[in-house]
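Asker: coords below, sequence missing:
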């Protein structure tokens, strides 16, 4: 059985992109084909924030080609867990959705200093590792 986890944010240009990238790396490194991931936003931006691209590059992950995308109703319906990054799940999860939702309540890295973005990045990496332990 596959567990699907959706990483959702408003713009899908920072936090959710980092979470998705870390989750993909963890899945490859741990050989966890039983976990699937989706990322998207409710109002996606035009591009991933440059400071996020740089912060991820600093830890060996290239997300420079990633493009923010809108998360679909079907993707949310199909997810077992929806993780929002500091925005309300009410805007994301439909009323009749029966899955689990969590809000990680992370600061938005847009426009932050490299040190602040690195702190957010490292927090996300830690949370993603914990997810793999949990699931």
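Answerer: Thanks, I have the structure now. Keep in mind the model is a prediction, meaning the values are calculated, not measured.

Asker: Please make it C-alpha for all contacts and neighbour counts, starting now.
Answerer: Fine.

Asker: which stretches of the protein form strands?
Answerer: 3-9, 35-41, 81-84, 100-103 (DSSP state E).

Asker: now what about the first one, what contacts it?
Answerer: This points to strand 3-9. Outside strand 3-9, the residues that touch it by CA atoms under 8 Å, 6 or more residues apart in numbering are 15-17, 19-20, 34-42, 71, 75-76, 78-87, 92.

Asker: buried residues in that strand?
Answerer: Buried residues in strand 3-9, defined by neighbour count with 16 or more other CA atoms under 10 Å: 4, 5, 6, 7, 8, 9.

Asker: Use this one as the comparison:
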């Protein structure tokens, strides 16, 4: 099983949404995992709500710390975007893709939905590229 790693600092919003979408659309033989450098105590409730509206339940996912094994075992690493340069997961990844997506933390649900839709579009594109590169 090949792993795609989605990372952000708190692993509470963007990377969790990306993990949920990727696992929904994943090509055969692929799965997603997400992690962060400073995991939050809980996933952003608005991210959970926005994903539920899109038909993906991430309510049982937990914020996780990024590990060397995750980095080493991933086929591709996607950095969701960094607001905190000192804790940015980009510092630890080899050849990451950086999506530069706005952090949904503290944003109203309308903005979280926009971020969710952007993540879904990018995940679908990533899945399509993985299928074509086989």
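Answerer: Looks like it came in fine. If you're wondering where the values come from, they're calculated on a predicted model, not measured in any experiment.

Asker: Give me the TM-score for these two chains.
Answerer: Here the TM-score for the pair of chains, by TM-score structural alignment, normalised by the length of structure 2, is 0.86; 125 aligned residues with a CA RMSD of 1.4 Å.

Asker: returning to what we had before: figure out which of the strands of structure 1 is closest to residue 25 of structure 1.
Answerer: strand 35-41 (11.2 Å; CA to CA).

Asker: Which other helices and strands does the closest one contact?
Answerer: Under the contact definition 3 or more CA pairs under 8 Å, 6 or more residues apart in numbering; DSSP states H and E, strand 35-41 of structure 1 sits against strand 3-9, helix 15-30.

Asker: Quick one: neighbours of the aligned residue in structure 1 for residue 125 of structure 2, just the number.
Answerer: Aligning on TM-score structural alignment places residue 125 of structure 2 opposite residue 130 in structure 1. The tally of other residues near residue 130 of structure 1 (other CA atoms under 10 Å) stands at 11.

Asker: Next one: residue 130 of structure 1 from residue 123 of structure 1, what distance?
Answerer: Counting by CA to CA, to the nearest Å, the gap from residue 130 of structure 1 to residue 123 of structure 1 is 11 Å.

Asker: again with residue 76 of structure 1
Answerer: 24 Å.

Asker: for residue 86 of structure 1, same thing?
Answerer: Looking at residue 86 of structure 1 against residue 123 of structure 1, where the rule is CA to CA, the gap reads 13 Å.

Asker: More neighbours: which of the two?
Answerer: Higher neighbour count among residue 86 of structure 1 and residue 123: residue 86, with 17 against 14, using other CA under 10 Å.

Asker: and the spatially most central residue of structure 2, what is it in contact with?
Answerer: In structure 2, the C-alpha closest to the average C-alpha coordinate belongs to residue 15, at a distance of 2.1 Å (CA atoms, centre = their mean). Residue 15 of structure 2 makes contact with 6, 7, 8, 34, 35, 80 under the criterion CA under 8 Å, 6+ apart.

Asker: surely the fifth one meets residue 69?
Answerer: No. With contact defined as CA atoms under 8 Å, residue 35 of structure 2 and residue 69 do not form a contacting pair (11.7 Å).

Asker: of these two, who's got more company?
Answerer: Using other CA under 10 Å as the criterion, residue 35 of structure 2 and residue 69 rank with residue 35 on top: 26 against 8.

Asker: aligned partner of the more buried one in structure 1?
Answerer: Match for residue 35 of structure 2 (TM-score structural alignment): residue 40.

Asker: now stretch 63-79 of structure 2: which residue numbers in structure 1?
Answerer: Taking TM-score structural alignment, stretch 63-79 of structure 2 hits residues 68-84 over in structure 1.
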